[in-house]
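Undergrad: missing the sequence, but the structure's below:
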């Protein structure tokens, strides 16, 4: 239909013209459209506006369509279409005309302009039939000849045979995938003169659209990305165009690896010490076939943020990446080649993965390998701004930060030097917030910090408001995480509905360092002093009112998190040399801090899914993994690049590490155990017991080889009190704590070994969120239940369709996996619970996070906590929050002996995109920590509607990769 065709508006069925028919207008710089005939023209967003306007004309008539309402609607729809196109385009900067029209159609449907959308769909179908008929009428004598534009500008004929072979190779060995749909879609997007980058991108984009119907296409997409990476890396290290198939790499990796090391050293990205390894032996150990284990999300994440690059070119291939990390960790070993190969095999098999800072920086000139840093901020300007400076230096090389701000005097406190009054802690928190934003870790991920304040601090109520979207923005920290450091005495006052007294720390300085019975005695003495008029700044508040406000803010903004001071200290192995004043960015680290010591923790996680089968936990394999992993983590301490001296002194004195786990949900599903079951709680207990046993045993072995850590004497370890034994100490201080204490392994003999030989590490275990490294390994993060069985995950690398492959396998086995099931999963937000034809056993096994009673998560966490000398990042999920439920859950967490909790997650207003249009990713529920009214609450929590969706971490929030 020509652009000049008159549109009848008197009730006829005229339909809108296609986007491609209007006259040229100003273009969007740098973007291009591939026409159906293969020609390429500049992308012109105004044609979308014209097409949409004509669509409304065709349906609503000239008067209605010419109104301001329609004009505004069309403008908004155009912006939506352009935004979606830009977000999906990748690196090619080209759109196919069909992609543009798909987005126009989607925008009309999403905005519920159904009549216009229907007319538009009918018109597209009619035009498609016309083109097909025309094509059939003209017999094509020869296929059009396509050329590829190389990096140097030269053009060469497209090697169609290789293009097909790469796609076929990517599909080899995978069930239920086919070369043809990828090839057909990819060829549709080629044009004469296409660049090499665009050519390599075309099959990847084609394959990833098929992931929602068959999870194995995620492996196909990753393998196609590997071809792109191989061309980029091999060409760069050799200095001439080179490409290789996966089959070629079996022999090519060994010769490439020395070239890679040389290139990295010359670019001043790799430590020259790595060049002095026996590179021939190292290169021969690389296993090219392990490149095939990646899923697309994992490999794309590595490609975008982890692989070494210079001048915009990646030159690090996956197995070289794992070996570079391993060599960096083995640099000071006696048999460093042997240890490097041992470490490499653990990483490249995905049995264990180091934390992100270790992966970023191992083997480089600045090997800052530690994940978490904890600091205490002093109560004077020098100390405060030194703390802010330390934050910047620590964050620069990918460290996550936890700041203890409790010592800073409160609002209205006397300042002797100026004879004035303090403005309290909040203005300084604002400075720390802005510093975290400014130092973004070289663009690899956002700087991230969590501020902790003890519940008796006089500024606690202002602290609770820091993340609100209303009020004075100068007293808000929209990007900083916050956490309450809650003493047991406060929880007891809440349960008794008693009064709570708030103090300024400059008048009660010892409360900061006290816990348990000593804290209670001192606190009650200060309350008596306040009543007698001996303190200047203090006030009383009903404990239950403060508790309600804490939960209200947690509900509305996701902050502050609730963490418990007393169990963190009473069960700490290091109470003889200091106090735990806070946790870290992700609430799993519980180490001492002071003005002289900045606590450091070095993290890594066992992939539990790789250590189970339907028969259960493979204890021998787990023992081997944990033993090697503990050696790697201990090596971090000596190799580490420390940006401030307080961190180095603390780390070398105490040598803490944090071995955690990931893939817990995958392990349960492999063993056919529903998360909400006694079986899952028992597995949480037994698996953590095994990790704890082997981690402690490995640290004893390291102590025998290398010596015990310097502050060992006087620790709980030195007294034969292991984590399982320290439950008794908590029960003495707080009668009524409800923790299971059963065990199954030979702890008596291990206890004697610890006392006799000592420990290499003051702390050995902590369960981190593993937000990114679990993506690399292709498993569920940390100890989390599945968020959804089908959803779109967004991170700094883009949007990725995630499908529960095990569920698909089970549904296929029962003849239930088809397009209708995909549509149903989208409609029900990734849940099988409401799909009638899914059997009940699968509904239980694949229940998602919001379908599981949160009490199961707390019970499983309590069973793990008894074995862990630090803590765990425990998110709590509530489908329909209320004041009563929140109150019950957090009191339950306290009674069950948990040291910390992390995010509170509840459903948001965003739901799965219901469209089943081909080639689109259904955008699933984001998660934010507030959603529904709490009016039903027995303990009222009033939710501010303007803040009801909060500013908390969403599971598909691309900015939330705080710890790993």
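TA: Everything's here; your move. Note that the structure is a prediction, hence the values are computed from the model and not measured. Residues are numbered from 1 along each chain as shown.
Undergrad: C-alpha only now, for contacts and for neighbours.
TA: Will do.
Undergrad: got the contact list for residue 604?
TA: Applying Cα atoms under 8 Å, 6 or more residues apart in numbering to residue 604 gives the contacts 352-355, 629, 633, 658-661.
Undergrad: pull out the buried members of those.
TA: If you count burial by 16 or more other Cα atoms under 10 Å, the buried members of those come out as 352-355, 629, 633, 658-661.
Undergrad: make a markdown table out of the residues you listed and add distance to residue 267 and secondary structure.
TA: What follows is the buried ones among the contacts of residue 604, written out as a markdown table (distance: Cα to Cα, whole Å; DSSP: H, G, I helix; E, B strand; the rest coil):
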| residue | distance to residue 267 | secondary structure |
| --- | --- | --- |
| 352 | 29 | strand |
| 353 | 26 | strand |
| 354 | 25 | strand |
| 355 | 25 | coil |
| 629 | 30 | helix |
| 633 | 28 | helix |
| 658 | 33 | strand |
| 659 | 33 | strand |
| 660 | 34 | strand |
| 661 | 35 | strand |
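Undergrad: most widely separated two among those residues?
TA: Farthest pair in those (Cα to Cα) is 633 and 661. Separation: 14.0 Å.
Undergrad: gap between the residue nearest the centre of the chain and residue 856?
TA: Centroid-nearest residue in the chain: residue 771, 2.8 Å away (criterion: Cα atoms, centre = their mean). Residue 771 sits 22 Å away from residue 856, going by Cα to Cα, to the nearest Å.
Undergrad: and if you look at residue 273?
TA: Residue 273 is 49 Å from residue 856, where distance means Cα to Cα.
Undergrad: could you do residue 632 as well?
TA: Going from residue 632 to residue 856 by Cα to Cα gives 33 Å.
Undergrad: cool, residue 285 as well?
TA: Per Cα to Cα, residue 285 is found 44 Å from residue 856.
Undergrad: next up, a second structure to put side by side with the first:
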């Protein structure tokens, strides 16, 4: 049986050669190279290419990840080794990509000029740090390609980002490259996609206002949505100002069809204009206040039943909920629905001003319809139980605890419900995101807050630079971004920190650590932004903001920080020099970047200790490596234990052989009280000047449970009370070959 080598020569297939290749890449890993090689050789065929053997070897090793997570590391090493043989490094990749016109002239020129210095900075050994899932995610969507063939290595991508963001200073480039390539923090997906490219659109999310309640206003907004989606941006759009069904149209002497037919047009635009040309689906979140007369039909848009003409299932629905609505529900009061054409300005005010205007319109009889507030809440909860949406965001908390309250009223968040910025018909708000990888700061002595503080400051400095080097899809975005300079730094891997430190997710120790991490990052971000302001000046709209008056986020929450950091001196410095950025901290989902770095997502608890993950990059077995390592230390990681975890849907709670202390640490999200999840979010809140993408999880949600969670989150003062409601499927998937029994090959346990 012949194998075709990379240079076109042929040689005989050999078990020894495949074994040696696996062995060479298995250094330090707890794997059996011969077992992998035997499976591979049995599937070879005459004329197979050596590159195809590498793919087969990697896929085989990856399929054995349920036996030990090191098999996923071996799989990644095989693919990295193959990629490095196929590619020539940074300068070679730059030349190839420049020929097809992807990269900017400035970037190409810089790499050409500083070729040797950059080659000294880059360390391709760091490519071997990824696991298989992380590497395949990079391969599928992030590494730039020429005619479908990958042209750059992961280190080339990190260097591309460092050069694009840090500018012409080699020391600054090295600082950023080292932190990215060693996994201390990462910029968000659009920055990794587009840095160094001709269309260098690096922002993650955009908040649009419906320009006007008119045909021209609606379609101008639709065009803006298409332009943003084209360049890989997620969109949040508020439509409170669109008149309701049956409202008069003066110009034509007709009546309005309401928001549903309009939203169907936005739905099809999201499907047609995907992000970055096939990299990710276009995504629009639509925000509506619950006083809008079309609220009931809005809540049905994603339901699985009903007439198709009244459905828009590709849109993400979100409610912008005033406190008055929650109070009326609590009191079992009436709730009046209005149309903007006759009851103007309700979305423009919040707090007491909203209550006065709303009650004035009620007294004037301007309502379209009056229903029981609890009836509408029932419809909201029914939609959430069926579809996971609408999101629940609390309008008054978002505005009262905003550092942008001097700019006007915030009327929506973004696609992922963590960005809080003012958007108007004249300005489209945007945000540039990054996340810190918290597990990197766990040491033998505990958690290294000083290192977290240092890395946070570097991340904030570079996020501010992103604004200046960014391509803005519309003039409205450029105007807003430069005037207010908002950034959002989040976290990933909080659950991994608890695993590494042997803390139960809902323990008091974990809760304190969670709060200390949030406080450290907020202090560091303000300090970095103040230092930037000292050098470059404050953001344009700084005067009149809460922070210009010495009011920090924790002051708006009426919370008291700890004595870990010197807040008094920081307030004095900011009073003297100001800050460079209106907003600094946002807790975003981090789904893709956490996959790349091998961390749990954002601040989420884990969904399962072992499951199969199906993504655009393929199908992957994910095992909780921390659990495996802990069980190994105690001599408990056996085939029997592994099969038991699979049989229990990734849970360890009912397995007698696993010690109680490990059961407490390795509970999954379904086994943790959602009250504890909300409390953790509320504890972070005073140090998060934007908001948090807070998912809530109920295996079999009931009306009473969902209702109780909403009221608890609202009363805790959260801005985002719920991003998605996650629930389990009605039937558990059957497991793959457990204990010698062949069973249906489906998900081990679906991750969210």
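TA: The structure has been received and is ready for your questions. Note that the structure is a prediction, hence the values are computed from the model and not measured.
Undergrad: next, the TM-score between them, please.
TA: TM-score for the superposed chains, counting by TM-score structural alignment, normalised by the length of structure 2: 0.96, backed by 744 aligned residues with a Cα RMSD of 1.8 Å.
Undergrad: returning to what we had before: how about a markdown table for the contacts of residue 604 of structure 1, with distance to residue 133 of structure 1 added?
TA: Listed next are the contacts of residue 604 of structure 1 as a markdown table, based on distance: Cα to Cα, whole Å:
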| residue | distance to residue 133 of structure 1 |
| --- | --- |
| 352 | 57 |
| 353 | 56 |
| 354 | 58 |
| 355 | 57 |
| 629 | 64 |
| 633 | 66 |
| 658 | 66 |
| 659 | 64 |
| 660 | 62 |
| 661 | 59 |
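Undergrad: the closest residue to residue 912 of structure 1 other than its chain neighbours in helix, strand or coil?
TA: Nearest residue to residue 912 of structure 1, sequence neighbours excluded (Cα to Cα, 6 or more residues apart in numbering): residue 924, at 3.9 Å. Three-state assignment for residue 924 of structure 1 (DSSP: H, G, I helix; E, B strand; the rest coil): coil.
Undergrad: tell me the counterpart of residue 924 of structure 1 in structure 2.
TA: Under the alignment (TM-score structural alignment), residue 924 of structure 1 pairs with residue 747 of structure 2.
Undergrad: now for the aligned residue in structure 1 for residue 443 of structure 2: which residues touch it?
TA: Correspondence of residue 443 of structure 2 to structure 1, assessed by TM-score structural alignment: residue 613. Contacts of residue 613 of structure 1 were listed using Cα under 8 Å, 6+ apart, and they are 667, 670-671.
Undergrad: rerun at 7 Å
TA: Shown in contact with residue 613 of structure 1 (Cα atoms under 7 Å, 6 or more residues apart in numbering): 670-671.
Undergrad: what's the distance between residue 401 of structure 2 and residue 382 of structure 2?
TA: As judged by Cα to Cα, residue 401 of structure 2 and residue 382 of structure 2 stand 30 Å apart.
Undergrad: which one of the two is surrounded by more residues?
TA: residue 401 (26 against 19; other Cα atoms under 10 Å).
Undergrad: which residue lines up with that one in structure 1?
TA: For residue 401 of structure 2, the residue aligned by TM-score structural alignment is residue 571.
Undergrad: please pull up the equivalent of residue 79 of structure 2 in structure 1.
TA: With TM-score structural alignment as the criterion, residue 79 of structure 2 matches residue 225.
Undergrad: is it correct that its match falls within a strand?
TA: No - assessed with three-state DSSP, residue 225 of structure 1 is helix; it does not lie in a strand.
Undergrad: contact partners for the nearest residue to it once chain neighbours are set aside?
TA: The shortest distance from residue 225 of structure 1 to any residue other than its chain neighbours is 6.5 Å, reached at residue 204 (Cα to Cα, 6+ apart). Contacts for residue 204 of structure 1 (Cα under 7 Å, 6+ apart) come out as 221, 224-225.
Undergrad: out of those, who has the most neighbours?
TA: Sorting those by how many neighbours each has (other Cα under 10 Å) puts residue 221 first, at 30 neighbours.
Undergrad: in this structure it contacts residue 294, no?
TA: No - in this structure residue 221 of structure 1 lies outside contact range of residue 294 using Cα atoms under 7 Å: 9.4 Å.
Undergrad: quick one: what's aligned to residue 754 of structure 1 in structure 2?
TA: So residue 754 of structure 1 corresponds to residue 574, using TM-score structural alignment.
Undergrad: quick one: contacts for residue 355 of structure 1?
TA: Residues near residue 355 of structure 1 by Cα under 7 Å, 6+ apart: 371, 603-604, 773, 964.
Undergrad: at 10 Å instead, please
TA: Residue 355 of structure 1 makes contact with 369-371, 602-605, 633, 768, 770-774, 963-964, according to Cα atoms under 10 Å, 6 or more residues apart in numbering.
Undergrad: of those, which is the nearest to residue 894 of structure 1?
TA: Using Cα to Cα, those come closest to residue 894 of structure 1 at residue 768, 19.7 Å.
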